[in-house]
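**Student:** just to be clear, the model below is a prediction. Sequence and coordinates:
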Amino acid sequence: MESISSNLTAVREQIAEACRKAGRREDEVTLIAVSKTKSAAAIREAWDAGQREFGESYVQEFLEKVEAPELSGLPVSWHFIGHLQSNKVRQIVDKVTMVHGIDKVSTAKELSKRAGQHDLTVDYLLEVNVSRESTKYGFSPDSVLQAAEECFALPNVRLRGLMTIASPAPSEARREFAELRQTLDKLRQNAPEPSLLTELSMGMSGDFEEAILEGATMIRIGTAIFGWR
């Protein structure tokens, strides 16, 4: 059985190869280890192997890990990557580096409000349903442009870019990743601070190489690091 450390090494090598093919630098892509359903001990093993960015999807599980003795005192960079309901924002707002899955303007407004209460500035991404599947959350590529207009003026938060979960087929996924990149380009055209819109969170264990070829700046890898859930 492969160890988390050796899995991380293999993933990093694949990232390096994908960046080489894309003509990009490795430091342009942030690896987020998706640790949902995994133990604090497994996260600690990944940390000891040099991983610093971790992604969680469930609020209660995330809060338990933040307090876990195995991770006590470690400056873990937590990304909340799951669907976030407005009524749960207050529980995580002061504990996350970035919120990836904002799919309603009302949730962005709640994030702004709660960040203000903590005197924080919180980075977030808008989720886009580029595969147009009814089972997925997210704005359509067209409606996210209008939603962003409402979000730009919110205090105590910074819209940094877009995220998506693509179709299972890699060929479809690559087309969808390209569409997300094009959507971000459109978003920058009307943004008050286009230089802030740098992030494309896209690509998972089965398609992160395609995502890197299409400009991903953050990839969310779970299975390839921690094994099957």
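**Tutor:** That came through, no problem.

**Student:** use CA for all of it now, contacts and neighbours both
**Tutor:** Will do.

**Student:** report how many residues lie close to Gly55.
**Tutor:** By the criterion of other Cα atoms under 10 Å, Gly55 has 25 neighbours.

**Student:** please, which helix or strand holds it?
**Tutor:** Using DSSP states H and E, Gly55 sits in strand 53-56.

**Student:** after that strand, which helix or strand is next?
**Tutor:** Using DSSP H and E, the helix or strand that follows strand 53-56 in sequence is helix 59-66.

**Student:** in this structure Glu209 contacts Ala18, no?
**Tutor:** Yes. Using Cα atoms under 8 Å, Glu209 is in contact with Ala18, at 5.5 Å.

**Student:** the two: which has the busier surroundings?
**Tutor:** Neighbour comparison, Glu209 and Ala18: the larger count goes to Glu209, with 23 against 20 (by other Cα under 10 Å).

**Student:** what's near enough to touch that one?
**Tutor:** Gln14, Ile15, Ala18, Gly203 (Cα atoms under 8 Å, 6 or more residues apart in numbering).

**Student:** ok but it is inside a helix, no?
**Tutor:** Yes. According to DSSP: H, G, I helix; E, B strand; the rest coil, Glu209 belongs to a helix.

**Student:** all strands of this structure, in order?
**Tutor:** 30-34, 53-56, 77-80, 98-102, 122-127, 157-163, 199-201, 218-221 (DSSP state E).

**Student:** returning to what we had before: most neighbours out of the contacts of Glu209, which is it?
**Tutor:** Gly203 (27 neighbours).

**Student:** dump the residue contacts of that one.
**Tutor:** Ile165, Ala166, Glu209, Glu210, Ala211, Ile212, Ala216, Met218, Ile219, Arg220, Ile221.

**Student:** below is an additional structure, to be compared with the one above:
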Amino acid sequence: MPIDEASQRLADVRARIARAARIAGREADAVTLIAISKTHDADAIGPLLRAGQRAFGENRVQEAEGKWPALREAAPGVALHLVGQLQSNKAEDAIALFDAIHSVDRPSLVHALARAMDKAGKRPACFLQVNIGDEAQKGGCAVADLPALLGEARAADLPVQGLMCVPPFDLEPAPYFALLASIARDHGLGGLSMGMSGDFETAVTIGATHVRVGTALFGARA
């Protein structure tokens, strides 16, 4: 992707975030735009880096390990977010590489991350993933199980910043975003990781603090 196209895509997404924030009476800089770079190689990511984007999201630890150390050397200040499912045996690798983990969804992972953080002396921000649509094929804890999971995370001294969700793709997302926002408020959590290329503006109007945008920035995957 040429640098001018990357700059235009980035400017367009940022303008849409700003417009949605304005409608909701919010400041645009209260929303972190995470460019979802999973499956994209360094050549595809480079133009967005040169255009000024600094927050990126990856689904897999191993894929991120293969491309981000070199990219970070060339572009200081990058924040990496893990947005995909994480196996407990990859906790140490995830803590070493990522600045935030959005997919904490079970007690075993809470404890694996707590041990890894203690060992590394590094405490990335964490989001608890909620299976907001109660879909069997998706990760995330059930809504009913969230209070117990949050209690375990707080007892383990995980730096829980907020909640994350992926609503059902074929339904209106607003009710699911509103439910996540309500649950977060009930538990004193300010972070809301919600909204992707097709619905991030809706998410911003409902209070998203982090939106995870791939296609609108990189174009459709082959």
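**Tutor:** Received it, and whenever you're ready, just let me know what you need. For clarity, every value in this text was computed on a predicted model and none was experimentally measured.

**Student:** before we move on, back to that, now do the strand holding Gly55 of the first structure: distance to the chain's middle.
**Tutor:** Centroid separation between strand 53-56 of the first structure and its chain, computed with Cα atoms, centre = their mean, to the nearest Å, is 8 Å.

**Student:** what stretch of the second structure does that strand fall on?
**Tutor:** Taking TM-score structural alignment as the measure, the second structure aligns residues 55-58 with strand 53-56 of the first structure.

**Student:** and that stretch against the first structure, how far off on average?
**Tutor:** Taken over the aligned residues, the distance from stretch 55-58 of the second structure to the first structure averages 0.3 Å (mean Cα distance after the TM-score superposition for the first structure).

**Student:** report the separation between Arg90 of the first structure and Val76 of the first structure.
**Tutor:** Arg90 of the first structure is 19 Å from Val76 of the first structure, where distance means Cα to Cα, to the nearest Å.

**Student:** of these two, who's got more company?
**Tutor:** Neighbour count, other Cα under 10 Å: between Arg90 of the first structure and Val76, Val76 has more, with 19 against 16.

**Student:** and the closest residue in space to the more buried one that isn't next to it in sequence, how many residues sit next to it?
**Tutor:** Excluding its sequence neighbours, the residue lying closest to Val76 of the first structure (Cα to Cα, 6 or more residues apart in numbering) is Arg52, at 5.9 Å. For Arg52 of the first structure, the count of nearby residues is 19 (other Cα under 10 Å).

**Student:** what of Leu111 of the first structure?
**Tutor:** For Leu111 of the first structure, the count of nearby residues is 29 (other Cα under 10 Å).

**Student:** cool, Glu65 of the second structure as well?
**Tutor:** 16.

**Student:** give me the distance between the closest residue to it other than its chain neighbours and Glu27 of the second structure.
**Tutor:** Nearest residue to Glu65 of the second structure in three dimensions, chain neighbours excluded: Leu97, at 7.4 Å (Cα to Cα, 6+ apart). The gap separating Leu97 of the second structure from Glu27 of the second structure is 30 Å, by Cα to Cα.

**Student:** of these two, which one has the most company?
**Tutor:** Leu97 (18 against 14).

**Student:** any idea which helix is longest in the second structure?
**Tutor:** Taking DSSP state H as the criterion, the second structure has its longest helix at helix 3-23.

**Student:** so that one versus strand 32-36, what angle?
**Tutor:** Taking axes from the mean of the first three to the mean of the last three Cα atoms, to 10 degrees, one finds helix 3-23 of the second structure and strand 32-36 inclined to each other by 140 degrees.

**Student:** quick check: buried residues in helix 3-23 of the second structure?
**Tutor:** Within helix 3-23 of the second structure, the residues that count as buried by 16 or more other Cα atoms under 10 Å are Ala6, Ser7, Arg9, Leu10, Val13, Arg14, Arg16, Ile17, Ala18, Arg19, Ala20, Ala21.

**Student:** what packs against that helix?
**Tutor:** Packing partners of helix 3-23 of the second structure (3 or more Cα pairs under 8 Å, 6 or more residues apart in numbering; DSSP states H and E): helix 42-50, helix 200-206, helix 215-218.

**Student:** tell me what the last one is packed against?
**Tutor:** Helices and strands touching helix 215-218 of the second structure, by 3+ Cα pairs under 8 Å, 6+ apart, are helix 3-23.

**Student:** quick revisit: so which of the helices and strands packed on helix 3-23 of the second structure is nearest Asp186 of the second structure?
**Tutor:** Closest to Asp186 of the second structure of these is helix 200-206 (Cα to Cα; 15.4 Å).

**Student:** what residues in the first structure pair up with that closest one?
**Tutor:** Going by TM-score structural alignment, helix 200-206 of the second structure sits over residues 208-214 in the first structure.

**Student:** chain center to the matching stretch, what's the gap?
**Tutor:** 15 Å.

**Student:** how close does Phe152 of the first structure sit to Glu45 of the first structure?
**Tutor:** Separation of Phe152 of the first structure from Glu45 of the first structure (Cα to Cα): 38 Å.

**Student:** ok, Gly55 of the first structure next?
**Tutor:** Taken as Cα to Cα, the span from Gly55 of the first structure to Glu45 of the first structure is 15 Å.
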